[in-house]
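In: the sequence isn't on hand, but the structure is:
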């Protein structure tokens, strides 16, 4: 079964005009790999790793054969790493989607005076979604172009066309990313509205006419009244989608035994998106609590069942004003989510609601409640899913922190890249808290290439470590000018690796390709991939991503390892929004402590820059060598 069943668009395929993703030279990747890991492992371990890597890359070695096969694969398909990366990053991952995988975009808090206010907002939002989808259907979305490093390059647009046509189907060992197939006579388009843990079909096209906002408001009002009927309420089936992927696959198989459930699943799996109408969460609505509500809904005792996590786009609208998007991450990257979200918020601000308070003049068929037949087996799965989600809710430690002392304008005045500067600050903060460097992931867009997704910027550079040591271990003994030189070295190392990554020359995708080719050839796994260094440095204790926005909102996600941090940041002109996450059951992490250290480190870096004026920077520093870099978002 193919991992992704791609829908063939009617118009010209944007990605065909772009170059194919290159396969980096083998020796270049092996040399860079050694450079990236040397300071992250013990000297003894590195000596062993160096011997293993040299053997792998020697003439006639395993690396030479695998590289040859990888080059052959590149010649045959549009993007040699796409399927490998998708399976490794997402589809093979058995963890639950909420917190572990699905990022969220938190919109500005809304103020609804009553239920009608909330429904007007929802109707206006749905109208914007339909406008945006019309642009996608007509292939009328302008092509994105790169900013920052290598600015002006056109970018692959294929991820946009998966926003409303994809679905992640759970499997016992591997999920499948399915694209809806087009047909000669498509069924009426519909969205699914979740309300009080129930699911309703809202047709947005009836008799070949798209519903206007008055009609949408009328239908949403009917749905809320239907959901209020306690006698007809069914078990919160959506909780099943919040469980581990293998458990959900087993529960779905149990559901599929009944035709009623099959019909309901079919309607959800083929919908454009979900709109989740939430009851108030009952919490103080600070940024952190709004982020938590979006990430997991507070568990089964609150709003956690009012979701269907397999659908890529879930628009959440809470009666208490908590609004945003929950994203199933496998079809597209965070920047696509940002662009769609910004379009919708600008649409809602710039286009006054066309809602007329009078009832719809058209007699509309009532929305349909989806029904479920719950066998004892399904009820058992529901109880287990509810417990597992509650554990996840209790375990997540989230800190949304706004650093207000400066933003990207100050960093640009230093002629430094804001992204590189913040990445060095993250290294500084972790070292201050733990006294050691750790392997770090920063996503970098490779949309310059056909079907491009992301590769990894390995931000834990030797140069960053040298700088943070000078600011901590040698705080009083290292002169400010030398610290400043080390900061510039760290900034430039980060920027150089960023350029490598966005040019398709980073190491992580390449090593993944070599490893997967070896599996396909049924070779004994090469030592480089069983070596302790490879596995420890692929455990990303710091999982980071820059997700900049031009509209007031922020993105957040959970850690990717049990003892790690998720660190998403949004640099604005005069402030930076950080969303730091970790797990409470880890004795090695604390989100509030990390955020506090980050603040202190950013202040010290500012003070160092102010102390060392432009004349004090190294004479060989080339003007503009560290211009701002803007990358894609989380894996």
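Out: Structure received. All of these numbers come straight from a predicted model, not from anything done at the bench. Numbers count the residues shown, from 1 in each chain.
In: use CA for all of it now, contacts and neighbours both
Out: Will do.
In: residues of the one helix or strand residue 605 maps to that come out buried?
Out: Using DSSP states H and E, residue 605 maps to helix 591-611. Neighbour counts over helix 591-611 (16 or more other CA atoms under 10 Å) mark 591-592, 594-595, 597-603, 605-606, 608-609 as buried.
In: tell me which other helices or strands it touches.
Out: Identification of packing neighbours for helix 591-611 by 3 or more CA pairs under 8 Å, 6 or more residues apart in numbering; DSSP states H and E yields strand 396-403, helix 418-434, helix 480-502, strand 576-583.
In: putting a second one here so we can go through both:
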């Protein structure tokens, strides 16, 4: 009851002699501090929005241009070629403003217009420079003189200290390839997979498509590219992800591991406290747009649009298609432990909870001995099964009363935290430890992750962490950048005491985490069980084996002036052929974030050249062995790498 009284700002009692009013100074102070923090946040967001809106110029440059124009009034030099005088003659309220005041206002208006023109000129110049992509196709380790000059120009027009969204207006749009190139590339991608007869049939189908429907469809595509910032990203999100009616667990969601060899603390609550606090710091900088934009070669900017929905985001199931719900300024997270759902507030007194305060809250949840309510234990299995039953159950059983209130808390949370009961992580002395760790992050028990949240943070009893991320809102590098920031902040900035606890004083006056209440009928429990069994069948079918290859890495491959990605792709093709005796259509993702709102494109790595390489490796009479022996990687090590991939790793090949 003490916690309940702390949440009351004032109490009053009506008595015969009057009204007895009691104010809680602590709560009133917290309300005041929360308001101050909210207004400070809005002010910072407005300031950063202005800075990003005028980039690559700055607000101070406007003052410089105005002063330069004002000085011309006294030197009798008119750089505006008469435009200032025209503005002065057409100003309203001429009879109420002196001639000198009108001259000053005219100079200011002209200077402002000139400043805006220069901003747009700089932006479109930078956009034109960024439309050049020849640097991507140059030989590995080499850079032509023209590319060096281009990089210098990009740096010159990029301005100083850009914010996260500073380059958005300068990024070029994704170009629409012409039909002939598209058809030629398609035929090239299927040529290694088809015999001569089937390939001739494919050529005939391609020619028929080109002569009949291609021109009309191409016009529609070009028309869309004129009014959409990206002609393909919205379709990609909807048709690749949101319209899929099958389970997203395993099939779509991906995972990210913790540091393999480092465990900063073995205390579960402490590690979760530091990591959650670091995420809150990252989110604050993200909401303010203060992160530096990612730039290839340290110069070429990447689109930052995907980062907007990292927090406070949930995939909402639908009958025909799902939607992505993104909210702003969410101040709580939901924690799952032993079948119970808890709501934990992330703010107190207008500030984030400190790591030690978060550790206290998570310790309270870990020490809670209450039992799950009927149907609560496997409730999250609904997010792991087929989408249609989940959408129907959500509408029928979870859209009213206490269920709706609790579901709203889950879906509106900043993110989802699962406090697991079984330790995981890489252990060199324990065979299969990496396999179990990966499978735990990928699907867990099929009911202890809320797979619809933008990401679920997973915490283990031995201090290890990990992430399971929903895929529709963004691609893996977006979450990866956040996770790198969090791990670095956790290890190098926040740290732990000698006992492994979070640094800082322990605040035991915080209100306890709130148990979410559910009233799940028997019919809904049957749907939950059906979804669980469906998801468990998928999880049991996942055959994963991770192998740490330590003989050489990307550094040695780069010394051979070879792309590590190309090396691994060729190893995959060789492993696939040795294992199956044939080639298959292979998908490799390639990000298009150099374009506005870019996401992902497809690279078909099973090329004619890759097939020729594989056949040469399998030919004892080939001269390839002689060529390989000339480089620094011994042939037996390359073969070992290929054999390891073939034997130990599930191939990432799709037909």
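Out: Structure's in. What do you need? Treat the numbers as computed from the prediction; the structure is a model and nothing was measured.
In: follow-up on the earlier one: if you compare the helices and strands packed on helix 591-611 of the first structure, which one is most tucked away?
Out: Comparing these by mean neighbour count (mean count of other CA atoms under 10 Å), strand 576-583 ranks first with a mean of 25.
In: helices along the stretch 51-200 of the second structure, start to end?
Out: 59-75, 83-89, 99-130, 145-157, 179-190, 196-212 (DSSP state H, counting those that start in this stretch).
In: what stretch of the first structure does the first one fall on?
Out: Following TM-score structural alignment, helix 59-75 of the second structure has no partner segment in the first structure.
In: name the helices or strands packed onto that helix?
Out: Secondary-structure packing of helix 59-75 of the second structure (3+ CA pairs under 8 Å, 6+ apart): helix 99-130.
In: which part of the first structure matches the helix it packs on?
Out: The counterpart of helix 99-130 of the second structure in the first structure, using TM-score structural alignment, is absent.
In: follow-up on the earlier one: to residue 609 of the second structure, which of the helices of the stretch 51-200 of the second structure lies closest?
Out: The minimum distance between residue 609 of the second structure and these falls on helix 179-190, with 10.6 Å, by CA to CA.
In: now that closest one and helix 196-212, what's the angle there?
Out: Orientation check (axes from the mean of the first three to the mean of the last three CA atoms, to 10 degrees): helix 179-190 of the second structure against helix 196-212 gives 160 degrees.
In: pull the residues that contact helix 179-190 of the second structure.
Out: For helix 179-190 of the second structure, the surrounding residues in contact (CA atoms under 8 Å, 6 or more residues apart in numbering) are 199, 202-203, 206, 210, 214-215, 218, 585, 604, 606-608.
In: out of these, which is nearest to residue 275 of the second structure?
Out: Nearest member of those to residue 275 of the second structure, counting by CA to CA, is residue 604, at 37.7 Å.
In: quick one, what contacts the counterpart of the closest one in the first structure?
Out: Residue pairing (TM-score structural alignment): residue 604 of the second structure is matched to residue 458 of the first structure. With contact set as CA under 8 Å, 6+ apart, residue 458 of the first structure has these partners: 36, 439, 440, 441, 442, 497.
In: residue 528 of the first structure: which of these is nearest?
Out: Residue 528 of the first structure lies nearest to residue 36 out of those, by CA to CA, at 14.5 Å.
In: the counterpart of the closest one in the second structure and residue 606 of the second structure: what is the separation?
Out: Aligned by TM-score structural alignment, residue 36 of the first structure pairs with residue 189 of the second structure. Plainly put, residue 189 of the second structure is 7 Å away from residue 606 of the second structure if you go by CA to CA, to the nearest Å.
In: again with residue 130 of the second structure
Out: In terms of CA to CA, residue 130 of the second structure sits 30 Å off from residue 606 of the second structure.
In: same thing with residue 595 of the second structure?
Out: Computed with CA to CA, the distance linking residue 595 of the second structure and residue 606 of the second structure is 26 Å.
In: follow-up on the earlier one: so which of the contacts of helix 179-190 of the second structure is the most crowded?
Out: If you count neighbours using other CA atoms under 10 Å, the busiest of the contacts of helix 179-190 of the second structure is residue 606, which has 25 neighbours.
In: neighbours of the corresponding residue of the first structure for residue 219 of the second structure, just the number please.
Out: Structural alignment (TM-score structural alignment) places residue 219 of the second structure against residue 68 in the first structure. Look at residue 68 of the first structure: counted by other CA under 10 Å, it has 13 neighbours.
In: mind checking which helix or strand residue 68 of the first structure is in?
Out: helix 62-76.
In: which residue numbers in the second structure go with the next helix-or-strand element following that helix?
Out: Following helix 62-76 of the first structure in sequence order, the next helix or strand is helix 82-86 (DSSP H and E). Mapped onto the second structure using TM-score structural alignment, helix 82-86 of the first structure spans residues 233-237.
In: likewise stretch 192-201 of the first structure?
Out: Aligned by TM-score structural alignment, stretch 192-201 of the first structure falls on residues 334-343 of the second structure.
In: how long is the matching stretch end to end?
Out: 5 Å.
In: helix, strand or coil for residue 417 of the second structure?
Out: Secondary structure state of residue 417 of the second structure, per DSSP: H, G, I helix; E, B strand; the rest coil, is strand.
In: what's the burial count for whichever residue in the first structure pairs up with it?
Out: Correspondence of residue 417 of the second structure to the first structure, assessed by TM-score structural alignment: residue 275. Neighbour count for residue 275 of the first structure, taken as other CA under 10 Å: 26.
In: which helix or strand contains the most centrally placed residue in the second structure?
Out: The centroid of the second structure falls nearest to residue 478 when counting by CA atoms, centre = their mean (3.2 Å). Here residue 478 of the second structure, judged by DSSP H and E, is contained in helix 476-489.
In: settle this for me: residue 569 of the first structure is touching residue 543, isn't it.
Out: No. Assessed by CA atoms under 8 Å, residue 569 of the first structure is found out of contact with residue 543, at 11.2 Å.
In: now for the two: what residues contact both?
Out: By CA under 8 Å, 6+ apart, no residue touches both residue 569 of the first structure and residue 543.
In: show me what the helix or strand residue 525 of the second structure falls within is packed up against.
Out: In the assignment (DSSP H and E), residue 525 of the second structure maps to helix 522-540. In terms of contacts (3+ CA pairs under 8 Å, 6+ apart), helix 522-540 of the second structure is packed against helix 387-397.
In: list the buried residues for the helix or strand just after the helix it packs on?
Out: The helix or strand immediately downstream of helix 387-397 of the second structure is helix 401-411, counting by DSSP H and E. Buried residues in helix 401-411 of the second structure, defined by neighbour count with 16+ other CA under 10 Å: 403, 404, 406, 407, 409, 410, 411.
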